[in-house]
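Novice: Fold the following.
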Amino acid sequence: MSSDKDRDSSSSGPEIATPTTSGPPSPQLSASQQYPTSPPSGESHHHILILISLIYPATIVLGSLFSIISPIGQSASYFSRKNNIFNVLFVKIGWFWTTVAFLVHITNLRHPNVTHARSKALIRWGLATLAWILVTQWFFGPPLMDRTFTVTGGSCRPNYDTQPFTLASKSEQAFTSAACKGTGGKWDGGHDLSGHAFMLTHASLFLWAEALPRLVDSMWRGTVGPRNLTPLMAEWFGVHWFVWGILGLWWWMLLMTSVYFHTWSEKVSGWFVALFEWGILYAYMIPLNPQARRLFGTPTV
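Specialist: This next block holds a predicted model:
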C-alpha cells in the first residue's frame, strides 16, 4: 500500500506555477499623464464665448424692463446722472481702460512663443480699435453713429434763448454730436444709436475673447489636474484682477444705461453694431478660417 502511494505521488511530478498575467506589467503613470493639463481648445472656447455674448442683450432687456416696471424715478439714482464718477472717469474714456486691461492680459501670457502671440494679439486689438474709431470718432468725417443720426432726420438745434447768436449759428452747421454740444446746441430729432451700449458691449466682447482661453486653462488644470483649484484661480484673478474688474464695471454700466438712458431701439442698435467686428473676427473667421488664424492668430494662454 505504501509503495502504491509513493508511486502515485512521484508520478504527479513537481507543481508548476501558472502565470497570472499574459504580458508585462503596466508602467506606472506620472501625475501629468494621469491628469491632462491642456484645457479644451478651439471649438470649446468658441461655444463658451457665444454663450457669454448672450449676457449683453439679456442685460439690455433686463434693464429696459426694469425701467418700465420700476416705480423709482430717475432722480432717485446716482447712476441716472450723466456726471456720476463712473461715467465721467471710466465710460467716457472707456476704450482707454479697455486697452489698459488688454495690455495687462498680454503682458502675462504664458505662450511658448510669447513675442509672436503678443504681436498677433496687438493686430486683433488694432482691428477692434479701428471699429471703435469708425463708429464713435471718425468715418471720413462724422462717425457712423452721427451719420446714422443725421440720415434718420436728426440735426443740431440751436437754442436762441440761451445761446449767443454766433454760437447758435454754429450749432446749425454742426454735423457731429461733439460739435453740437460744444456750441450749446441740442442733438435732436434722429435715431441716436447708443454709444454707451456700443462701446460697453464691444469692449466687453473683445476682452472676453482675448482673456477666455487663459481663464479656461486655469479652471481646467485646477479641476482635473493634481494641483488644487484654489491656487490656480488665485493665479488667474491675481494677474487679471484688473481685466475682471473692467469687465464687471462695463456690465454694470451697460445695465445702468439700459435702465436710465435711450429708447429700446437705440440700445438694441448700439448692441447690434457692437457685434460686427467681434462676430466677423472672433465668432467666424478665427474659428472657421485657417488663413485668418495664420494672419490674426488666436487668443491664447
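Novice: switch to C-alpha atoms for all contacts and neighbour counts from now on
Specialist: OK.
Novice: so after the helix or strand where residue 32 lies, what's the next helix or strand?
Specialist: If you go by DSSP states H and E, residue 32 is part of helix 31-34. Downstream of helix 31-34, the next assigned helix or strand under DSSP H and E is helix 43-53.
Novice: Buried residues, the helix or strand hosting residue 274. List them.
Specialist: Assigning secondary structure by DSSP H and E places residue 274 in helix 264-278. Using 16 or more other CA atoms under 10 Å as the burial criterion, the residues of helix 264-278 that qualify are 266, 267, 268, 269, 270, 271, 272, 273, 274, 275, 277, 278.
Novice: Alongside the first, I'd like the structure of this one:
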Amino acid sequence: MSSSAPTRRNGHNNTTPSTKPPPPTSTQSSPSPTASPLTALLPTPSEIALLLTYPLLLLLGSLYSTLSPQTRSSPYNPVTQSHPPSTAPSYFALKKNLPNTYFVKIAWFWVTTSYAIFLLTHPSHVMGMSWWMLLMTATFFHTWFEKLTGLLVAMAGIFVVYFLPRALPAMRDIVGMPGV
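Specialist: So this is what the prediction gives:
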C-alpha cells in the first residue's frame, strides 16, 4: 500500500469530513455561570423566611392590639406594664404565658445559646477565636502584669541602646557609644 493512498478504517475513508463536532479543547470552554462572592453572604429563601418571622409577629400583634375591641377596652396597669390577670383580654396578654416566659423573659439565654452555636459551627470561627485570644492575652498582660511588661520594655530598650552597639560595629556607627 502506498503512503499517498488514503487508509480505510472500519470501512470509512479517513479523508471524508466528520459530521460530529470536535470535542472541546482546554482553550474552548462552555459558558458556565459564575457565582459572585457576595451571593455566598446573602440569605437563602428559608433564612429570609426565618428572619422575617419575628418582625411579622410583632407587626401582627401590634395590629391586633390596636384593632381588636377586646384589647382596646381592657384595663391596663402602666406600673406593672400588664393587664390584671382577672380581666386580661386573652391568655397571651398575661405576663406568665408560656411564649412570654420562654421566648421573651429568657431571651438572653436563647440569643446567647444560638450565638455560641453559630460561633462553634461556623468555619471561620478559628480566625475569630485567634483574634479574641490575642486580645484577651494582651488585656491579661496589660492589667495583671503591667509592671512586668513595663520592665521588659525598659530592659529591651537598655539592651538595644547600650549593649547592642558594643557588639555590632554597624549599629555603633549609627547610635554611637552611649554611656562611654
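Novice: quick one: TM-score?
Specialist: TM-score of the superposed chains, computed with TM-score structural alignment, normalised by the length of structure 2, equals 0.36; 100 aligned residues with a CA RMSD of 4.7 Å.
Novice: re earlier: tell me which of the buried residues of helix 264-278 of structure 1 is nearest to residue 5 of structure 1?
Specialist: The nearest member of the buried residues of helix 264-278 of structure 1 to residue 5 of structure 1, counting by CA to CA, is residue 278 at 91.8 Å.
Novice: Residue 207 is in contact with the closest one, correct?
Specialist: No - if you go by CA atoms under 8 Å, residue 278 of structure 1 and residue 207 don't touch, sitting 10.4 Å apart.
Novice: Please name the nearest non-neighbouring residue to residue 171 of structure 2.
Specialist: residue 165 (5.3 Å; CA to CA, 6 or more residues apart in numbering).
Novice: which residue packs closest to residue 129 of structure 1, ignoring adjacent ones?
Specialist: residue 95 (7.9 Å).
Novice: since we're on the one you found, how many residues are nearby?
Specialist: By the measure other CA atoms under 10 Å, the count of residues near residue 95 of structure 1 is 19.
Novice: still on that earlier bit, so which of the buried residues of helix 264-278 of structure 1 comes closest to residue 237 of structure 1?
Specialist: Closest to residue 237 of structure 1, out of all of the buried residues of helix 264-278 of structure 1 and judged by CA to CA, is residue 278, at 24.3 Å.
Novice: Let me see the contact set for the closest one.
Specialist: By CA atoms under 8 Å, 6 or more residues apart in numbering, the contact list for residue 278 of structure 1 reads 128, 202, 205, 206.
Novice: Return the set of buried residues in whichever helix or strand comes after the helix holding residue 274 of structure 1.
Specialist: Per DSSP H and E, the first helix or strand lying C-terminal to helix 264-278 of structure 1 is helix 286-288. Buried residues in helix 286-288 of structure 1, counted by 16+ other CA under 10 Å: 286, 287.
Novice: Would you state the helices of structure 2 in chain order?
Specialist: Remark: helices assigned in structure 2 by DSSP state H are 45-67, 69-73, 98-99, 107-121, 125-144, 146-158, 164-167, 169-175.
Novice: Can you say which of those is packed in most?
Specialist: helix 164-167 (a mean of 15; mean count of other CA atoms under 10 Å).
Novice: From residue 196 of structure 1, how far off is residue 260 of structure 1?
Specialist: Residue 260 of structure 1 sits 12 Å away from residue 196 of structure 1, going by CA to CA, to the nearest Å.
Novice: Those two - which one has more neighbours?
Specialist: residue 196 (24 against 21).
Novice: ok, residue 296 of structure 1 touching residue 123?
Specialist: Yes - contact criterion CA under 8 Å: residue 296 of structure 1 and residue 123 qualify, at 6.5 Å.
Novice: Looking only at neighbour counts, state which of those two leads.
Specialist: residue 296 (20 against 14).
Novice: and the residue nearest to the more buried one when sequence neighbours are not counted, what element?
Specialist: Of all residues not flanking residue 296 of structure 1 in the chain, residue 120 sits nearest, at 5.5 Å (CA to CA, 6+ apart). If you go by DSSP H and E, residue 120 of structure 1 is part of helix 114-136.
Novice: Could you check the helix or strand following that helix and say which residues are buried?
Specialist: From helix 114-136 of structure 1 onward toward the C-terminus, using DSSP H and E, the following helix or strand is helix 144-151. By neighbour count on 16+ other CA under 10 Å, the buried set for helix 144-151 of structure 1 is 144, 145, 146, 147, 148, 149, 150.
Novice: In JSON lines: these, plus distance to residue 156 of structure 1.
Specialist: As requested, these are exported to JSON lines (distance: CA to CA, whole Å):
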{"residue": "144", "distance to residue 156 of structure 1": "16"}
{"residue": "145", "distance to residue 156 of structure 1": "14"}
{"residue": "146", "distance to residue 156 of structure 1": "11"}
{"residue": "147", "distance to residue 156 of structure 1": "12"}
{"residue": "148", "distance to residue 156 of structure 1": "14"}
{"residue": "149", "distance to residue 156 of structure 1": "10"}
{"residue": "150", "distance to residue 156 of structure 1": "9"}
